[in-house]
Every structure is written in structure tokens, then in C-alpha cells.
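Visitor: Just the structure for this:
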Amino acid sequence: MSTEAEIREILGKVKVAAAGTILAELNLLREVTVQPDKIAVKVASAGLSEDSRQILRQEIELALKPVLKKQTLEIEYITVPLKDLNRVKKVVAVMSGKGGVGKSLITGLCAVALNRQGYRVGILDADITGSSIPKMFGANQKIIGNEEAILPVQSRGGISLVSTSLLLTNQDDAVIWRGPLISKMINQFWDDVLWGELDYMVVDLPPGTSDAALTVLQALPISGILVVFTPQGLVEMVARKAVSMAKKMEKPIIGLVENMAYLKVPELDKKIEVFGAGHGEELAKSIGVPFIGQMPLDPALAALCDNGDIEKYQHPLLDELEKAISRS
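Guide: The predicted structure follows:
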């Protein structure tokens, strides 16, 4: 007769079709009871429609069929509060003082870098009115769920994604909301989504230091902040404001990332500093935070993002991002 631990191991690998991931990562398997005459399984129903529950029931029956002797199998769906299902170990926010510096790009690369090291990663796209994360990851399916929870969309590499773009019938539609509604949506992305077991959640903040950024820094258990800027005097000044906000909110700064630092021309074996010479290390030193590194203007990366293939990108900065976040 199989033990409870053996049954849990088998069921943990069962695919939840509606969520695109397995039971163990969603933390939906709640109770397993093994008796001589039956095996009883209780599964949380969060995010699962009636059809999804029926499909999952069939998958569980199929997975346990080889280990059932003369035992019967009982499967029961139960309601469990999301706070008991979600276990997010660390929350990293990516922010910038102004728009157009590539903050969403760095958010995506952070998630990719962590995912490659075997961590379970999710992205909460808090840039409610300007979301671009789904496009980078090639995610165009709509978010689904039930009255208990919303299910994230899974990227090809297994990164959980939640974004306003994934709620829209047409991703080109504008989201025209005032501050309070934006803040409410950010809170819902944290409170009402079945994130399950995550090692890291990376939050893509909207630019600036207003309502939305304030909501994230106050409402979410932020472990650290990455600040993104480009090598221009004006942007560096605004980056200082972002760092100042983080310090006033008593949130640790993981470091600075200088994006669009240069354009490499292989034919000439030359780097062109399109926006002027970078001062990332000097800036980081002057405000007392680590400098993680520079990201170039890379046409190959732009093409991958346009095609939804950011997870294929390779660059040494990804290793530096992963190391910096892991140390935080």
C-alpha cells in the first residue's frame, strides 16, 4: 500500500491544464488520506471552473490508477483562502523615475535570469495603463479563473504572468483609469491571484513616484528595489528621486541598472554611446547603492521582444541581475 508521501509526490506532478502548471507549484493539493480501503484527496478549487475541475479530476484518477489496489479513490474540492495557498518568498520591484528607460525590459530580463537558475518566478505587471510584459513573453491568452481566484498565464519557460493586457479582449485597447482604480487593480493582482509557490515575484512598476508606485511599496512585502535609468543627465536626476523615494519608504535598494548604455557595432568593433557617456558607477557611488551593470541598445533583443521571445536572450548582465537579486 502506498504511503501518503508517495501519493503526494505523484499528485504534485499532475498538470493543471487551466493554469498551465502542476499541482505542487499552485499549492492546491491540501489533504491526502491513505486507508486500506480508500485514498481520499482534497484539492483547493481556487481559480478552477467546473470544467477545469472535471479535467483535473480525470488527471488525478489517471495518475493514481497504477497505485490503487483494492482501494477506492475519493476526490473532494474545497474552498481555501488564497493567503493559505500563496507562498511568495521574495518580492522585487523594478522602478524608474521616468518612462522610456526600459524598466519593463529589465523586469522581464530579471525574471528570465532567475527562471534559468531553477527558481519559480512570477511577474506582477503593475504598469496598469502601459503594460508591455505580455508582448515580450508572447502571452496573448486571456486570464481565467473563478469567484475564488484568478489564474496567472504561463510563459513558454514557465514564468507566471499577470497584467491588465491579459484581461482585455483586444490588447491594443487603452486602459483609461484614474489613480484610485489603478491602485485597486494592483492590490487585486496581489490579493486575488493564485500565485501558489514562488521563489521570486518581480513587480514592474509604472514610471514615477506617484500613486501606483506608492501602492506597491506600501501594500506588498518588498524585499528589494532595482532602479533603471539611461545615461542622460536628466534621467540620472530623476533616478535619484526614485532612489530617494525607496529610502524614505525604508525599502532596500538592490542596485542600479544603466540601460541603453551603448550600441555595439561588430563590423567596426566599436561601441557608440548614443546618449552620451555613462556615469552609472559614479551615480551609484554618490547615492550609496550598488551598481549592477550596463545593458546595451541591442537590435537582437528588440527583435526577440517584438516576437515574444525574450526568454531566448543571452547577455552577461542577466547573470549579474540574478546574482544581485539572490544576494538581496
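Visitor: going forward, measure contacts between C-alpha atoms and count neighbours the same way
Guide: Noted.
Visitor: Name the single longest strand found in this structure.
Guide: strand 253-265 (DSSP state E).
Visitor: next one: that one to chain centre, how far?
Guide: 21 Å (Cα atoms, centre = their mean, to the nearest Å).
Visitor: for stretch 29-43, same thing?
Guide: With Cα atoms, centre = their mean, you get 32 Å for stretch 29-43.
Visitor: Just the buried residues of it, please?
Guide: 29, 32, 34, 39, 41-43 (16 or more other Cα atoms under 10 Å).
Visitor: Now the second one, please; I'll put the structures next to each other:
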Amino acid sequence: MFSKLFSSKSDTKTVPQETQEAISQFIESYRCDVFKDGLFSLNASIEISQHKDDIVIAITLPFPCALALSVLAEQLSKLCEQTVKFAVSYDILSVREHEIPGIKNIIAVASGKGGVGKSTTSVNLAYALQAEGAKVGLLDADIYGPSIPTLLGLKDQKPTSADGKLLTPLDKDGITAMSIGFLVDDAEATVWRGPMASRAFGQLLNETSWPALDYLIIDMPPGTGDIQLTLAQSVPVAASVVVTTPQDIALIDAVKGIAMFEQVNVPVLGIVENMSYHLCENCGHQSHLFGQGGGENIASEFHTKLLGQLPLNIDIRVNADNGKSLIAANSHSDISVSYRKIAQNVAAELYSQLDMRSKQNAKVIVE
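Guide: Just a heads-up that it's a prediction; the model follows:
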């Protein structure tokens, strides 16, 4: 079996046969949140070779998961008593057909109410997906209160146009971004009526010259009213993520957000519980200031996934206010790893639920 999975290149012969078999058996049995059914279930194309003093496993996967692979590489390095590295490439496909050039998958990040950290989560999810290996864009759909320009540190910058027809989006640390806040003053946008706001958003999406993107994250306006329904219906969203806090009132509104996406037939990949707990800097004790277990209970009730829990953290607030990315600055800090785990879960759930290559979506052909 494994002789077929691990191709022999010119330098592969330097890897001892017993080492190849040990790696093969370990990978076959390895399970984690991202690789729930194992790596081989992902139709992964795998090759093993020796490069100088390192064992290099070349692998192609259908969604970004650099963090999970680094953990696996550490365990394989201990097993083999020498450094094992993954050389990974990603074959990310569109899970929903649409006519917007350059974009593979659109993911909406929403909340039932304001003040739960939806926009901050959207920005950090974009950076986290990038850290995992994806090409990512960010679109601010909050026409009435665009915060993406501030969160990215691009508040006073304006997009240009190469052809006079399509806008050239702005770039921050490799994240491609577009927002109504780049084009008009905040006070002007806040007095628009619903149809005008919807048209403006449609223009931002369809009249932007997007580069090749694996994922476009849309920061939805808070709430579940007409404007949210219109946007969810008019945009070819592949799936959605709902942000909440453990507080009872936020959980009630999060349920409304899930119901809204169900109404427009947009799958909900899961729940992100923000401000889940406060971690004491001195003793490490977790204080659940806004309640405990709410996100997990909602996920269980609505048969979706708790994608992750984020703490109350001053670094998140400081970086957001200053328009800086804590993930771009240090992708291996504790809080960055928390966001990256959420990003992996989002990408893995999108593949598992909606990609036709997934075992969950495999077609049965009767002849």
C-alpha cells in the first residue's frame, strides 16, 4: 500500500526502508481536529525523500493547514530521531460556482448583534488563513460602519483604477482589502438607505479587480435585518461563520444569525466564541467573565461546530486600534495560534461539508 503512496525519486533511496515504513504507519494512524479521518482520506498526494540531513515529505492538500502539519512534523522528527519537514502545496477549489473572477470561495463572517468583535475576528481570520498558506482577501460589507480601514491601518488611503472601470484593491501585509470606508467619509455612508447601501456593496464586490484568491472573507454588518438578508442572498457566499460571546444576550442573537443563513441556504461552518475568558497573566487562571459554555451549547443544538474560543486579550485590542496584525508580527504567539487553529477549522469544515472531493460528499454511481 505505502509503496504506491510514497514515490521514489533519485534521492529517496537514501531513506532507510524501515524509516519509510515507520513514517507511513504513523501518518496512517495520525488523527487531530483538522485531520479527523487521517491524511490519506484527503486524497493527499505524498512523496518522501532525503535532502541532506532532513527527511522531506512533499504533500498536496485541499485546504490550508500549515500549523497542523508543523505539529505532525515535530512528532515525526521525534519518531525518526532526525528532522522531518513537509513541503506542502495546496489544491484549493471553489465549492460554489459564481462569476466573480479571481475568487474561489467567499466566506461571510456575521454576528447577530454588534459589539462581539466580529470585524476584529474577520481581520484576524484573514491573516490566520494567510499564515496557514492561503491567498486571502477581505471585503467590508458593513456599509454603515466600516471598520476594516482602521483595523488594517489603511484609514486614509484610497484605491486606484488602472482602466477607469475596476477598482484596484488595497494591500496590507499581503491581505487584499476593499471597503466603502476607502471611498467615502463615514458620516456620508451612515445616512444611506438600505437599497443604496446594497447597491454600493454590490459594486464593491463586482467592480473590484480582485487578484487570485483562495478565500474572500466578508465582514458582514451586525444584525439580521433586511440589509443582511439582501447581502446574503445577492452574494455567492460559499459558507458562513457566526461570531458570539458567551453572554446570554449575545447567544440569543447568534441563534438569529444561524437562522438567517439557514433561510437563504448558506451553510454555517461553525461558531467562534469571542471574549470567552480572561487569562490571568500572573497565575494563568481562566475567569469566565461573560458566562461559560454558551458557544458550545449553540453549536451542539444547531449541529454545527465550535470553531474556537478566543480570550479577552489586550494585545488584540491594542493591535486592532493601531491597525497592526499580531499574526503578521508573530504567527507563533499564543493568541496567533488560537486564530490559526480557528482558520484551519474553517478551511477544513468548508472542504469537508462542501467540496465534492470530500468523503462526506462523495457521489455514489450506480451502473
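Visitor: Can you give me the TM-score here?
Guide: For this chain pair, the superposition-based TM-score is 0.70 by TM-score structural alignment, normalised by the length of structure 1; 244 aligned residues with a Cα RMSD of 1.9 Å.
Visitor: quick one on the thing from earlier: could you give me the residues in structure 2 that the helix or strand following the longest strand of structure 1 aligns onto?
Guide: For strand 253-265 of structure 1, the following helix or strand on the C-terminal side (DSSP states H and E) is strand 270-272. On structure 2, the counterpart of strand 270-272 of structure 1 by TM-score structural alignment is residues 285-287.
Visitor: Make sure Lys90 of structure 1 is indeed in a helix.
Guide: No. If the criterion is DSSP: H, G, I helix; E, B strand; the rest coil, then Lys90 of structure 1 is strand and not within a helix.
Visitor: residue contacts, Ile148 of structure 2?
Guide: 119, 123, 140, 179, 181 (Cα atoms under 8 Å, 6 or more residues apart in numbering).
Visitor: What does it correspond to in structure 1?
Guide: Checking TM-score structural alignment: Ile148 of structure 2 goes with Ile133.
Visitor: Trace Asn187 of structure 1 over to structure 2, please.
Guide: Matched by TM-score structural alignment, Asn187 of structure 1 corresponds to Gly202 in structure 2.
Visitor: rewinding a little: what's the mean deviation for the longest strand of structure 1 versus structure 2?
Guide: By mean Cα distance after the TM-score superposition for structure 1, the fitted strand 253-265 of structure 1 averages 0.8 Å away from its aligned residues in structure 2.
Visitor: List the buried residues of that strand.
Guide: 253-264.
Visitor: And for stretch 302-321 of structure 2?
Guide: Neighbour-count burial for stretch 302-321 of structure 2 flags 304-312, 316, 319-320 (criterion: 16+ other Cα under 10 Å).
Visitor: nearest residue to Ala232 of structure 2 other than its sequence neighbours?
Guide: Leaving out its chain neighbours, the residue that sits closest to Ala232 of structure 2 by Cα to Cα, 6 or more residues apart in numbering is Val264, at 6.9 Å.
Visitor: And that neighbour, what's its match in structure 1?
Guide: With TM-score structural alignment as the criterion, Val264 of structure 2 matches Met249.
Visitor: Can you give me the distance of that match to Asp192 of structure 1?
Guide: 25 Å (Cα to Cα, to the nearest Å).
Visitor: any chance you could map the helices in the stretch 251-367 of structure 2?
Guide: 294-301, 314-321, 326-329, 334-354 (DSSP state H, counting those that start in this stretch).
Visitor: what's stretch 304-320 of structure 2 aligned against in structure 1?
Guide: Under TM-score structural alignment, the match for stretch 304-320 of structure 2 is residues 289-305.
Visitor: Please enumerate the strands of the stretch 51-200 of structure 1.
Guide: 72-78, 87-95, 121-125, 144-145, 150-151, 153-154, 160-162, 197-204 (DSSP state E, counting those that start in this stretch).
Visitor: ranking the ones you listed by burial, who's on top?
Guide: strand 121-125 (a mean of 27; mean count of other Cα atoms under 10 Å).
Visitor: other SSEs contacting that one?
Guide: With contacts taken as 3 or more Cα pairs under 8 Å, 6 or more residues apart in numbering; DSSP states H and E, strand 121-125 of structure 1 sits against helix 103-116, strand 160-162, strand 197-204.
Visitor: among those, which is nearest Ile272 of structure 1?
Guide: Of all these, it is helix 103-116 that lies closest to Ile272 of structure 1, at 20.8 Å by Cα to Cα.
Visitor: Where does the closest one end up in structure 2?
Guide: With TM-score structural alignment as the criterion, helix 103-116 of structure 1 aligns to 118-131.
Visitor: Next: stretch 10-22 of structure 1.
Guide: Going by TM-score structural alignment, stretch 10-22 of structure 1 sits over no part of structure 2.
Visitor: for that stretch, how far is the first residue from the last?
Guide: Span of stretch 10-22 of structure 1 from end to end, Cα to Cα: 11 Å.
Visitor: for stretch 183-197 of structure 1, same thing?
Guide: 24 Å.
Visitor: Tell me which residues are up against that stretch.
Guide: So stretch 183-197 of structure 1 is in contact with 24-28, 46-47, 82-83, 85-88, 120, 122, 124, 126, 128, 148-152, 160, 162, 211-212, 215-216, 219-220, going by Cα under 8 Å, 6+ apart.
Visitor: mapping the contacts of Ile148 of structure 2 onto structure 1, which are still in contact?
Guide: For the contacts of Ile148 of structure 2, the subset whose aligned partners also touch in structure 1 (both residues aligned by TM-score structural alignment, their matches' Cα atoms under 8 Å) is 119, 123, 140, 179.
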